[in-house]
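J.: here is my input; please provide its structure:
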Amino acid sequence: MKPYLYPIAFSLLLISGKPAFAQVRLLTMETAVKVALEKNRDLQVATLETAKSGQKVREARSYALPTVSASAQYLYFPQKQVSFLPGSFVGLGENELATFRVGGSNAFLGGVAVSQPLFQAGIGAGIRAAQLYETASAEERNEVRASVVTDVKKAYLDVLITQEQLRLQEQSLARNVQALKDARSLLAQGRASRVDTLRAFVSVENLRPVLSQLNNRVEITRTVLKRTMGLDEQEAIDLQDSLRYDPNALVAPGADAFFEAVQARPEIHRLELTEKLNREQIALQTAERAPKLSAIGLLQSQAQANHLRFDRYSWPLSSYIGLQLNVPIFTGFRTASRIQQAVITRQQSETQLANLKEVVRAQVKIALSNLAEARLRIATQQQTVAVAELGYRITRDRWKQGIASRLDMSDAEFSLTQAKAHYLQAIYDYQTAAVELDKVLGRI
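T.: Predicted coordinates for the structure are as follows:
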């Protein structure tokens, strides 16, 4: 290698040797929802189902349009076709038949057939049923969308509370480590016993497995969030929101929350449309008993010869137009059975709709109760945390002065950690209840 190339090669090696840092996706709860609405696979499947239902409407309308078909046929006869004539035509007896070989060895047949429905009672019902199915499919997609949004928000909150629990335990570990240092210092001064130092050491070591478990839970909750959003599991994410209590963030429901939920929930809309769809299915099956009238027509050309010299073929045309009437008389009770099945299905959908409304009524009541209970716990735990912090500071000062025991110090620290943990849990429960209330009221 030439000498002047060494610096260039060395620079390239340095560049290639630098670690490639994966880009971290910054996520707020709002952006997480937007990403999920774009990438969640369950929602993509529901969207495709809605598109497919639109094609069903197009298919139903096609039954009212004419049907045009073209056909072509070639036949080769090793033995030509046979026709039978009365024997008297060739001098045979009256009771005898004469056979003749007719036609050519090669036969060609082609034509265009047209059929236009003039009266079919089931076409209109089929179109209405397909349109209702399309609308019901859209409501089902909205139902999946609401579930995806709710699941993403809950998964996001799971990550937040796990991170906060980890941070809380880290703070507890820091306090216990400081208490261990103080205990060793007091032991050296003869102001604390060896037992107090051992207890402080045990408290520190007992917290380390808890931190390991919480670190693992953070990774698990992040994985669940990424899967719910539709992100690749290897993608790095960083949550920008924090677990906080904002009483003004939630829009309070009106006086009749149940009525609001019934008017907005996509599940109820879907079942209402399903009930209408089942009524159209009854009409569709009943229409099978009605006669069907169609206009038909055919344009046909045929030729036969013993050779394949097409320039010598004759292609005579024949055609007809007419009406075709089909009157069902007996179908082996199939039509009656299908009508009864449709009636029973409609009754099932009516029962399901009534049951769903009662379920929604209960869900609204439970969601409002959970929200009120979590709000009350937040107010209580705020005071508890303030009292626990004051108690910990007083106990720590008393312990340093030799007035309080190490056991009192441990109890105060544990009470402070528990109070903060309960406060975090109350905020998490409130946020989760608010997300669930939005879903129950159909606000998503």
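
J.: make it CA atoms for all contacts and neighbour counts henceforth
T.: Fine.

J.: tell me where the stretch 251-400 of the chain has helices.
T.: 257-264, 266-286, 334-400 (DSSP state H, counting those that start in this stretch).

J.: can you pull out the strands in the chain?
T.: Along the chain, counting by DSSP state E, strands occupy 25-27, 67-76, 81-86, 97-102, 106-119, 237-239, 292-305, 317-326.

J.: how about those, which one is nearest Ser369?
T.: When the strands of the chain are compared by C-alpha to C-alpha, strand 237-239 sits nearest Ser369, at 29.3 Å.

J.: so which residues make contact with that closest one?
T.: With C-alpha atoms under 8 Å, 6 or more residues apart in numbering as the test, strand 237-239 has contacts from 24-28, 160, 222.

J.: hmm, which two among the residues you listed are most spread apart?
T.: The largest separation in the contacts of strand 237-239, counting by C-alpha to C-alpha, is between Val24 and Leu160 at 17.1 Å.

J.: neighbour count: those two, which is higher?
T.: A direct count of neighbours by other C-alpha atoms under 10 Å for Val24 and Leu160 places Leu160 higher, at 23 against 10.

J.: my guess is that one contacts Leu225. True?
T.: No. Applying C-alpha atoms under 8 Å as the test, Leu160 and Leu225 come out as separate, 10.9 Å apart.

J.: for the comparison step, fold the sequence that follows:
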Amino acid sequence: MKKFLFVCFIFFSVLVNGQNGWTLDSCISYAKKNNPSIKLQLLSAELAKISLMHNKMSFLPDVFAGASHSYNYGQTVDRYTNNFASDRVQSNNFYVGANVVLFNGFNLINSYKKGKLDAEIAVLDAKQTTDDISLSIATAYLQILYALEMKNNAQKQLELTLMQVEKNKKMFAVGAISEGNLLTIEAQAASEESQLVNAENQYDMANLTLAQMLDIEDVSSFRISEPEINELDTASFLLVDPKSVFEYAEKNHYGLIAEEYRVQAAEKSLNIARASRYPTLSLSGSIGTGYSGAARRLKDITPSGIDTVGFTSGSPSEFVMMPSFVYNYENTPFKDQINENVNKSIGLQLNIPIFSRFNTNTAIKQAKINLKMAEINYQQKRMNLQKTVQQAYFDASAAYKKYLAAKKQVLALQQAFKYTEHRFDLGLTTPLDYNDAKNKLSVANSDMLQSKYDFIFRTKILDYYRGKELKL
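T.: Got it, this is the predicted structure:
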């Protein structure tokens, strides 16, 4: 009786804990926010967006500015006075320039288009990773439900056997059955108690697996909710056409679309490699000014007297006189030089590739191979997707047929067990016959549960490829 009460207590505790557990939707939502693989893929998508913006900005010109402050010693030609300077001369230069590529074999355009494809691929990869993890979580979730039903089935079997043990003890006490019969039923109870422990371990292991998938630290308290799955959704499954499922998946499966974009990106990479054969035409312009410490200007003129510069021809000759002046110079001010020394330039630069040590040819050959590999990967991904859909449909169909057969078998064995149990209670059959009927029913229940959850899992795969949300 104590064993029976203990088993009932365990069963009741599990039911209470299950009412406030994790739902499938909460598990998937938690994984989307916290799974490291999903986070990494989202960061990769952000990097791809940044690279795309970089490619987009490559169409703009390069604008640069500069300044210098220097001192020249020794004899040198001053760039602003064109005079020789032998003393220390201070000079300053200021400039602003720009350079823009006008044509480079459409390299910039193809790089931008490839960057756009790469950004789309990164987003699709993140979505595909999310879907893959969601499907894995759904699988682990169903495994817990299956393990729970197996545990509950083992508990019920043990409860029935413990009740028989109590009945047989009373019958043995009054001499209605032999000690051998009592020992046989007690051995059956011990065996089923061991089976219950194994079922509990499988249930705990299934919970641990899902908790670890979610990276939950307190795995000991992790429990899922227990949705009631009484009748299978066979109506929608019977309407499923694997061909239409694949046609939908071919257009909407993130992984396959990403592979298609990778083919297009490889084509752009080939165009980029071919662009190296074309000349590059660039437009550049600049404006600058400067200051030189050697630059001087006339400050003022001071009369210094009268000088004789010659004499006239004739008789008598007369001296030719002219006033003399002192010319005073000063350093040209910084502000004036900056305004006066402005220089501007504009030009076109044409760069024609002639020989690049076969680097361009090598890059083109590599790009062609990468394109072929991308095309093969796409075809392989498409075939694998088609096989997966076909396999999921036929597995679901087989599981459904197996479930119907197992359900029919369980109904028949339940009737047979009731009949055997009634005869056993009357002492008209042996414990071996009772245990045999009971074990057959237990095995049939296990087969039915296995086929039931196998069918649910396969239909969820089909629902996923049909674009339906993963729900129970």
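
J.: overlay the chains and give the TM-score.
T.: Here the superposed chains carry a TM-score of 0.83, computed using TM-score structural alignment, normalised by the length of the first structure; 405 aligned residues with a C-alpha RMSD of 2.9 Å.

J.: residue in the second structure matching Leu271 of the first structure?
T.: Under the alignment defined by TM-score structural alignment, Leu271 of the first structure is paired with Glu259 of the second structure.

J.: tell me the contacts of its match?
T.: By C-alpha under 8 Å, 6+ apart, the neighbours of Glu259 of the second structure are 374, 377-378, 381.

J.: adding neighbour count and distance to Asn361 of the second structure, write the residues you listed out as TSV.
T.: As requested, these are arranged in TSV below (neighbours: other C-alpha atoms under 10 Å; distance: C-alpha to C-alpha, whole Å):
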residue	neighbour count	distance to Asn361 of the second structure
Ala374	21	20
Asn377	17	24
Tyr378	21	26
Lys381	18	30
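
J.: now the first structure: which of the residues you listed match?
T.: Comparing these with the first structure on both residues aligned by TM-score structural alignment, their matches' C-alpha atoms under 8 Å, the contacts found in both are 374, 377-378.

J.: residue range for stretch 388-401 of the first structure in the second structure?
T.: Going by TM-score structural alignment, stretch 388-401 of the first structure lines up with residues 413-426 of the second structure.

J.: contacts for the matching stretch, please.
T.: Here stretch 413-426 of the second structure makes contact (C-alpha under 8 Å, 6+ apart) with 429-431, 433-434, 437-438, 440-441, 444.

J.: 7 Å instead, please
T.: 429-430, 434, 437-438, 441 (C-alpha atoms under 7 Å, 6 or more residues apart in numbering).

J.: show me which of those is closest to Asn351 of the second structure.
T.: Using C-alpha to C-alpha, Leu441 comes nearest to Asn351 of the second structure of the contacts of stretch 413-426 of the second structure, at 85.7 Å.

J.: quick one: residues contacting that closest one.
T.: Leu441 of the second structure makes contacts with 410, 413-414, as judged by C-alpha under 7 Å, 6+ apart.

J.: just the buried ones from those residues?
T.: 410, 413-414 (16 or more other C-alpha atoms under 10 Å).

J.: counterpart of Phe457 of the second structure over in the first structure?
T.: That one, Phe457 of the second structure, aligns with Thr432 by TM-score structural alignment.

J.: neighbours of that match, how many?
T.: Count around Thr432 of the first structure with other C-alpha under 10 Å applied: 22.

J.: average offset between stretch 362-372 of the second structure and the first structure?
T.: Comparison of stretch 362-372 of the second structure with the first structure after fitting gives an average deviation of 0.6 Å (mean C-alpha distance after the TM-score superposition for the first structure).

J.: mind listing what's buried along that stretch?
T.: For stretch 362-372 of the second structure, the neighbour count (16+ other C-alpha under 10 Å) marks 363-364, 367-368, 370-371 as buried.
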